[in-house]
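A.B. asks: just coords:
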């Protein structure tokens, strides 16, 4: 089990970040103080993890890449996650939830195919023909705007770890205590500023301003993480809200 690093001042609190950029800046400030983070490469899970990843990458002076993962949605409940599909076609299913909901393999297959199509569409839109950088010899840092069930992050970790023998950290602004513990078992370190316990958890509750990002906003965000871009001058469009 990896080490969990949090901010004791933020435990159990809500509305602790102004927005994802504020969260990413605070997260980046913490990550860059950690020993052993050499030659970092930041991976952000789109769309919500991109503003966080932009700020972490700037704080570390690191390149930013996209770990394109899509949640497999429970039919009729778009916010509920049954599992995830990754950029290399890997599928991770929450079999306990599948049994609890009584979902057939046919239903799972249809939902998985929709997620797979979305992953390919996002790769085309957001990567613009570029390939993932080679992570060999680097400290890989996976970011998102938070961990609820943790299944999306676990799927990303599985794809990255199984293809490359690299040091992996997960850095997120907020997480449920349960998901933080589960994900920490799969990484060298899990860095999470705001950990909350209790039966009900929502990533959005950690933010004063939380909203969905359009594809256009994601692409604009990514332009600020490319070589030659000036950090926060002007501010990325998503800071102004949708």
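C.D. replies: All right, it came through fine. Keep in mind it's a predicted model, so treat the numbers as computed, not measured. Numbers count the residues shown, from 1 in each chain.

A.B. asks: going forward, measure contacts and count neighbours with C-alpha atoms only.
C.D. replies: OK.

A.B. asks: excluding its backbone neighbours, what's nearest residue 152?
C.D. replies: residue 84 (5.4 Å; CA to CA, 6 or more residues apart in numbering).

A.B. asks: The one you found and residue 55, how far apart?
C.D. replies: Using CA to CA, to the nearest Å, residue 84 is found at 25 Å from residue 55.

A.B. asks: I figured the residue nearest to residue 152 was touching residue 74, is that so?
C.D. replies: No - in this structure, residue 84 is not within contact of residue 74 by CA atoms under 8 Å, at 11.0 Å.

A.B. asks: for comparison:
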């Protein structure tokens, strides 16, 4: 194991991101649910705003932990195509959101378009539920010309992070930083060329799974996500007058 829990991982990661502290252009975006406790510690240490970018993993039939892709909400993201987007694997803007598919897994398991579309519809419903639950009618932050730090608790296949990068890139930020405590080496190397910076504490090989590198790794609940976001917003409201 590398980290006691997500809180400890976030505190460790924050030290590696110290160059981004106290910068008004920096925004920390967590990938819920597991990325929120990590991102909370990062945002707190950097004195940065914290928000969430809801992304759903598209699990293969009969093995939902194996990602064949990911889905990010589309309603907030309207922008132009950048040179970075062209490098993303099989990425498209669909009516259901920003969708990234791992074609190697899809072909290897012979997953039909019909099955993929069925899973996308199901995950879209859950994505919209979480978006409404976490955001409480707050508008999505303006990312244009911002430095956006995307935080998760780890990267295995990287499907959810690739969808997040695609979604954020459409808002034309100044730069995108991916920050994770641990990642599979192949995924780390792939993402490194897709963003302006990637900060990762460790890339163990073989990787196995994200949870293997934590001593305590429970499922993060919706209530925990809401509580941490509320704490972060409350802290900011005491600093910035309305």
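C.D. replies: Good, I have the coordinates. A quick note: this is a predicted structure, and the numbers were derived from the prediction, not measured.

A.B. asks: hang on, the earlier thing: so for residue 84 and residue 74 of structure 1, which residue has more residues nearby?
C.D. replies: Neighbour totals were compared for residue 84 of structure 1 and residue 74, and residue 84 leads with 26 against 20 (other CA atoms under 10 Å).

A.B. asks: Just tell me what that one corresponds to in structure 2.
C.D. replies: When structure 2 is aligned by TM-score structural alignment, the residue opposite residue 84 of structure 1 is residue 70.

A.B. asks: Can you classify residue 138 of structure 2 as helix, strand or coil?
C.D. replies: Using DSSP: H, G, I helix; E, B strand; the rest coil, the structure places residue 138 of structure 2 in coil.

A.B. asks: longest helix of structure 2?
C.D. replies: helix 113-135 (DSSP state H).

A.B. asks: coming back round to it: the strand or helix carrying the match of residue 84 of structure 1 vs helix 113-135, what angle?
C.D. replies: Assigned by DSSP states H and E, residue 70 of structure 2 falls within strand 63-72. Orientation of strand 63-72 of structure 2 against helix 113-135 (axes from the mean of the first three to the mean of the last three CA atoms, to 10 degrees) gives an angle of 70 degrees.

A.B. asks: what's the average distance of strand 63-72 of structure 2 to structure 1?
C.D. replies: Superposing on structure 1 and averaging over aligned pairs (mean CA distance after the TM-score superposition for structure 1), strand 63-72 of structure 2 comes out at 0.7 Å.

A.B. asks: after that strand, next one along is what?
C.D. replies: strand 91-94.

A.B. asks: give me the stretch of structure 1 that that following strand matches.
C.D. replies: Taking TM-score structural alignment, strand 91-94 of structure 2 hits no residues over in structure 1.

A.B. asks: residues touching the spatially most central residue of structure 2, list them.
C.D. replies: Nearest residue to the geometric centre of structure 2 (CA atoms, centre = their mean): residue 31, 3.4 Å. Residues in contact with residue 31 of structure 2 (CA atoms under 8 Å, 6 or more residues apart in numbering) are 52, 53, 54, 55, 150, 151, 152.

A.B. asks: What segments of structure 1 are strands?
C.D. replies: Applying DSSP state E to structure 1 gives strands spanning 3-5, 40-44, 64-66, 69-74, 77-86, 91-93, 139-143, 167-176, 189-196.

A.B. asks: I'd like to know how far residue 89 of structure 1 sits from residue 169 of structure 1.
C.D. replies: 22 Å.

A.B. asks: So which of the two has more stuff around it?
C.D. replies: Counted by other CA under 10 Å, residue 89 of structure 1 and residue 169 do not tie: residue 169 has more neighbours, with 25 against 13.

A.B. asks: Structure 1: which residue goes with residue 14 of structure 2?
C.D. replies: Matched by TM-score structural alignment, residue 14 of structure 2 corresponds to residue 28 in structure 1.
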